[in-house]
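Q: Provided below for reference: sequence and predicted model.
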Amino acid sequence: MAIPAFRPVSYSRTTLTELMIPSYANFGGKIHGGILLSLMDKVAYACSAKHAGNYCVTVTVDGVHFLQPVEVGELVSLLASVNYVGNTSLMVGIKVIAENVKTGIVKHTNTSYFTMVAKGDDDKPTQVPGLTLENHEDARRFLEAIKRRELAQRYQTELAEAKHGIAVEAELYKLEGERCQLAYTL
């Protein structure tokens, strides 16, 4: 079956729900961030692979914001949708919510953006279908993803320039008031 030229956002929208069990908890009784990251990676894969019609791999994880802790016994739902597609890449937005089934309280605990790349049978990046934006919210998310990509590219460029262009001696004044000390002499 041929992969279509375009697929709607709704085609690959994915929800993964899992009960948070005691073995997922840290010593403080809260769910490990790594458990949540693993679940986010799974839902990003499921969402992107469904859209792409191919195996997908994680390239970057952007903006993992742990807004509230997740407790043992809560149901965690990860809501994923393709927000943007390039030629071979997809940006998947993920919203994580936790529900206390006893109280009925639902809280937004995490947000993240995963960039995935589709791989063909030859294990090389392969083109993904375009994205049909079905409503105003889909268009807003696509435009936001473009801005997110632009900012990431600018950050990488500036960081690379800074690595090669920092004159340490001239910048040492910036360490004043910071929680560090020099253990060497200039």
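A: Thanks, I have it. Residues are numbered from 1 along each chain as shown.
Q: from here on, contacts and neighbour counts on C-alpha atoms
A: Noted.
Q: what's in contact with the longest strand along the chain?
A: Longest strand in the chain, counting residues (DSSP state E): strand 106-119. By C-alpha atoms under 8 Å, 6 or more residues apart in numbering, the list of residues contacting strand 106-119 from outside reads 41, 44-45, 48-49, 52, 54-70, 88-100, 125-128.
Q: Can you give me the buried ones in the strand or helix carrying residue 18?
A: Following DSSP states H and E, one finds residue 18 within strand 14-19. Across strand 14-19, burial judged by 16 or more other C-alpha atoms under 10 Å covers 14-16.
Q: dropping in the other structure now:
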Amino acid sequence: MSPKTIEESSVTLSQVMQPQDANPAGLVHGGVIMKQIDNAAGVVAVRHTKKICVTASIDRLDFHNPVQIGNLVTFQASINNVGETSMEIGVRVETEDLLTGKKTHTGSAYLTFVALGDDFRPVPVPRLNLKTADQKRRNREAIRRRKARLAEKKSEKICQDNAKHCTD
């Protein structure tokens, strides 16, 4: 399996927010944004692997600014790191007020996807061919997040298996 560049799988999706996307205050529901984040990341995962991919976790999702009805919301997604069968995909969310042209960083998220074979079991994913200093930096940061995520999972499992090993 040949390594792939980040550019081969990156995607930008945009959508105008409609009244059905909003709460009574006229702000778009966070869940609507979350769904589009998951969609954008899923496209990246499938493009990279050419396999069915599923969301394994959302490591972080930070909302920085609200989204209004009528705003154009753009989701820029790309792979940060790959493991054996999984990938971390970062998604940047930007909102544009179409009447003023003002763009705002609305949110960011890190998602882990797993590639599945025909039997719906995890399968290996192509390695990354990192080209730029920014891609290498994002890869290093993703490796740190993965180590922290796995350590937290291990700690939770120990706690679940034996409560006396839990710390407050």
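A: Structure received. Computed from a predicted structure; not experimentally measured.
Q: residues in structure 2 aligned with the longest strand of structure 1?
A: Counting by TM-score structural alignment, strand 106-119 of structure 1 pairs with residues 103-116 of structure 2.
Q: Stretch 3-11 of structure 2 aligns to what range in structure 1?
A: Aligned using TM-score structural alignment, stretch 3-11 of structure 2 spans residues 6-14 in structure 1.
Q: Now do the strands in structure 1.
A: Ranges of strands within structure 1 are 6-8, 14-19, 55-66, 75-85, 89-99, 106-119, 130-132, based on DSSP E.
Q: I'd like to know how far residue 72 of structure 2 sits from residue 37 of structure 2.
A: As judged by C-alpha to C-alpha, to the nearest Å, residue 72 of structure 2 and residue 37 of structure 2 stand 14 Å apart.
Q: More neighbours: which of these two?
A: Using other C-alpha atoms under 10 Å, the more surrounded residue of residue 72 of structure 2 and residue 37 is residue 37, with 26 against 19.
Q: To which residue of structure 1 is residue 84 of structure 2 aligned?
A: So residue 84 of structure 2 corresponds to residue 87, using TM-score structural alignment.
Q: That match contacts residue 125, doesn't it?
A: No. Under the contact definition of C-alpha atoms under 8 Å, residue 87 of structure 1 does not touch residue 125, with a separation of 9.1 Å.
Q: out of those two, which sits in the more crowded spot?
A: residue 125 (18 against 13).
Q: wait, isn't the more buried one in contact with residue 90?
A: No. With contact defined as C-alpha under 8 Å, residue 125 of structure 1 does not reach residue 90; the gap is 11.6 Å.
Q: For stretch 137-153 of structure 1, buried residues please.
A: By neighbour count on 16+ other C-alpha under 10 Å, the buried set for stretch 137-153 of structure 1 is 138, 141-142, 145-146, 148.
Q: In structure 1, what range does stretch 44-64 of structure 2 match?
A: By TM-score structural alignment, stretch 44-64 of structure 2 lines up with residues 47-67 in structure 1.
Q: ends of that stretch, how far apart?
A: Stretch 47-67 of structure 1 has an end-to-end distance of 23 Å (C-alpha to C-alpha).
Q: what's in contact with it?
A: 3, 7, 11-14, 33, 41, 45, 80-82, 90, 92, 108-120, 127-129.
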